[in-house]
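J.: Have a look; sequence and predicted model below, questions after that.
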Amino acid sequence: MTLQVSDENRVRTLTLDRPEALNAFNEELYDATAEALLAAAADPGVAVVLLTGAGRAFSAGTDLLEMHRMATDPDFVRGTHGFIGLVDALVDFPKPLVVAVNGLGLGIGATILGFADLGLMSTEARLKCPFTSLGVAPEAASSYLFPALVGRQDAAWVLLSAEWISADEARAMGLVRTVCAPADLLPTARAQAELLARRPIASLVAVKRTMTEPHRAAIRAARDRENAAFAELMGGPANLEALAAFAEGREPDFSGC
């Protein structure tokens, strides 16, 4: 299993569980997480979803070794939902989503915070949006959600630089609401999730809907622009150089790109 699911006090906890791969999303994990969100949305006994990771990472983003196979192997079989399906499930998820970043978060492990109703982060966690270092475009509507969350210049730095962002920087920007010592992260996240879960589910859904509805069309438009740009760049010279460098354990050389 790549995803652990547990229920307590109307909170469904989803734990990304590929610790040997730093919880990187392969097609199996994308499918499992999307299915879990769809199931939680439909379950009348679930009021809140809490998402976190097992081991020392939250998520290292998309599995780059699998991404390389997707870019080079015409016979690669994609999952049922994949990355796009997970983003759709996040866009449509009607209940509060609490994200507890327990360790490093790269790519979707960082941009998923754009969909968090409450974001928490361990003091030892770090975030990175490595798109320019991979020769690709932003993802998960982060080109729209991050400027809305943190302002244009902080968002531009996060999305353009591919540099690490500390927990304190993330809190100062507004990417997360709470920063905790590692041992306090999950208890704090669960306490906040359970507080929300004691409220009427219909009211929680109504509050979230009225907050997110004005942005839904813009989020979908941003996602479509990003997907088009990503498809254009994936498999291109810069992306293939980045993936080859990752597989070979060296720094990429973009001087010819």
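T.: Thanks, I have it.

J.: CA atoms for contacts and neighbours, from now on please.
T.: Fine.

J.: And the residue positioned nearest the centre of the chain, how far from residue 201?
T.: In the chain, the centroid-proximal residue (CA atoms, centre = their mean) is residue 112; its distance is 2.7 Å. Separation of residue 112 from residue 201 (CA to CA, to the nearest Å): 23 Å.

J.: Helix, strand or coil: sort out the residue nearest to the centre of the chain for me.
T.: What DSSP: H, G, I helix; E, B strand; the rest coil gives for residue 112 is helix.

J.: Structure two is appended below for comparative analysis:
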Amino acid sequence: MVLQISDDARVRTLTLDRAEALNAFDEALYDATTDALLAAAEDPDVAVVLLTGAGRAFSAGTDLLEMHQRATDPDFVPGRHGFVGLVDALAAFPKPLVVAVNGVGLGIGTTVLGFADLAFMASTARLKCPFTSLGVAPEAASSYLLPRLVGRQQAAWLLLSAEWITATEALAMGLVWKVCEPEDLLDEAHRHAALLAARPISSLVAVKRTMTAPLRAGVEAARELENAAFAELMGGPANLEALTAFAEGREADFTSLPPGW
């Protein structure tokens, strides 16, 4: 089992559970999380979804060993939903989504915050958008949602630098709503989720729809641009160097790439 699912007070908690891999998303976890979001969207007894991680990580992003296999193995078999399906489900999710970042969050472990209605973060957690260090492009409409969430220059630093962001920095820039001590994080996030879940689901859905509907065209346009750029760069010299270095346990060296890379 790669995803724990539990219900309490009309709040469905989804806990990413590949702790041995820092909850990195492989195809199985992408599929399980997508299926869980789709089911929660349709379940009349679920008012709010709370997303968090098991162990010491929230999510280390896409599983890089599997990404390396996907980039180099022509026989690789993707999942039913994959990354694109998860982002589809996040973008269309009609009910409040609360995210509790309990530990490190990389890639989708950070960009998911663009779809969060409320985000809580442990004081010891850290976030990173590692796209340039992997030789790829942004994802999950982050090129559109993050500037709206934190401002252009903060978003530019997040997306261009591939540097870590602390909980204090994430709170100051507006990437998360509240920072909690690690032992208090889940209780505090669930308390707020349950407060929302006590409201009429029809009203919650209406409020979220009116907030997100004006953004849909921008999200779709950003995703198209990002997906095209990602497809162009994945498997290219910079990406292969980054993935090979990760598989070999060394730092990537981009200094010998062809001109323009």
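T.: Here it is on my side, so go on. Predicted model, so just to flag it, every value in this text is computed and none were measured.

J.: What is the resulting TM-score of the chain superposition?
T.: A TM-score of 1.00 describes the superposed chains when it is computed by TM-score structural alignment, normalised by the length of the first structure; 257 aligned residues with a CA RMSD of 0.4 Å.

J.: The nearest residue to the residue nearest to the centre of the first structure once chain neighbours are set aside: helix or strand, and which one exactly?
T.: With sequence-adjacent residues excluded and distances taken as CA to CA, 6 or more residues apart in numbering, residue 112 of the first structure is closest to residue 140, at 7.1 Å. According to DSSP states H and E, residue 140 of the first structure maps onto no helix or strand at all.

J.: got it, and residue 175 of the second structure?
T.: Secondary structure (DSSP H and E) places residue 175 of the second structure outside all helices and strands.

J.: ok, it - contacts?
T.: Residues near residue 175 of the second structure by CA atoms under 8 Å, 6 or more residues apart in numbering: 113, 119, 149-150.

J.: what does residue 153 of the second structure give?
T.: residue 147 are the contacts of residue 153 of the second structure under CA under 8 Å, 6+ apart.

J.: Run a quick neighbour tally on residue 167 of the second structure.
T.: 24 (other CA atoms under 10 Å).

J.: how close does it sit to residue 60 of the second structure?
T.: 16 Å.

J.: Residue 197 of the second structure too?
T.: 29 Å.

J.: List the residues that contact residue 54 of the first structure.
T.: 15-19, 23 are the contacts of residue 54 of the first structure under CA under 8 Å, 6+ apart.

J.: which of those sit farthest apart?
T.: Greatest spacing in these, by CA to CA: 15 and 19 (10.5 Å).

J.: What range does stretch 33-40 of the first structure cover in the second structure?
T.: The aligned range for stretch 33-40 of the first structure in the second structure is 33-40, by TM-score structural alignment.

J.: average gap between the matching stretch and the first structure?
T.: Superposing on the first structure places stretch 33-40 of the second structure at an average distance of 0.3 Å from its equivalents, by mean CA distance after the TM-score superposition for the first structure.

J.: Sort out which residues of that stretch are buried, please.
T.: 33-38, 40 (16 or more other CA atoms under 10 Å).

J.: Could you take those residues and lay them out as a markdown table, with extra columns for secondary structure and distance to residue 103 of the second structure?
T.: Converted to a markdown table, the buried residues of stretch 33-40 of the second structure look like this (DSSP: H, G, I helix; E, B strand; the rest coil; distance: CA to CA, whole Å):
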| residue | secondary structure | distance to residue 103 of the second structure |
| --- | --- | --- |
| 33 | helix | 18 |
| 34 | helix | 21 |
| 35 | helix | 24 |
| 36 | helix | 22 |
| 37 | helix | 22 |
| 38 | helix | 25 |
| 40 | helix | 24 |
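
J.: Return the member of the residues you listed nearest to residue 230 of the second structure.
T.: Closest to residue 230 of the second structure, out of all of those and judged by CA to CA, is residue 34, at 20.9 Å.

J.: Check the burial of the residue nearest to that closest one when sequence neighbours are not counted by counting its neighbours.
T.: Leaving out its chain neighbours, the residue that sits closest to residue 34 of the second structure by CA to CA, 6+ apart is residue 86, at 4.9 Å. For residue 86 of the second structure, the count of nearby residues is 23 (other CA under 10 Å).

J.: And for the one 4 residues further on?
T.: Burial measure for residue 90 of the second structure: 20 neighbouring residues, criterion other CA under 10 Å.

J.: Could you confirm residue 51 of the second structure falls within a helix?
T.: No: according to three-state DSSP, residue 51 of the second structure belongs to no helix; its state is strand.

J.: The second structure: which residue goes with residue 63 of the first structure?
T.: Using TM-score structural alignment, residue 63 of the first structure lines up with residue 63 in the second structure.

J.: What separation do you get for its match and residue 108 of the second structure?
T.: Taking CA to CA, one finds residue 63 of the second structure at 11 Å from residue 108 of the second structure.

J.: Kindly report the same for residue 206 of the second structure.
T.: According to CA to CA, residue 206 of the second structure and residue 108 of the second structure sit 27 Å apart.

J.: Also residue 132 of the second structure?
T.: 14 Å.

J.: between the two, who's got more neighbours?
T.: Set residue 132 of the second structure next to residue 108 and count neighbours by other CA under 10 Å: residue 108 wins out with 24 against 17.

J.: so who does the alignment partner in the first structure of that one touch?
T.: Under the alignment (TM-score structural alignment), residue 108 of the second structure pairs with residue 108 in the first structure. Counting by CA under 8 Å, 6+ apart, residue 108 of the first structure makes contact with 59-62, 139-140.
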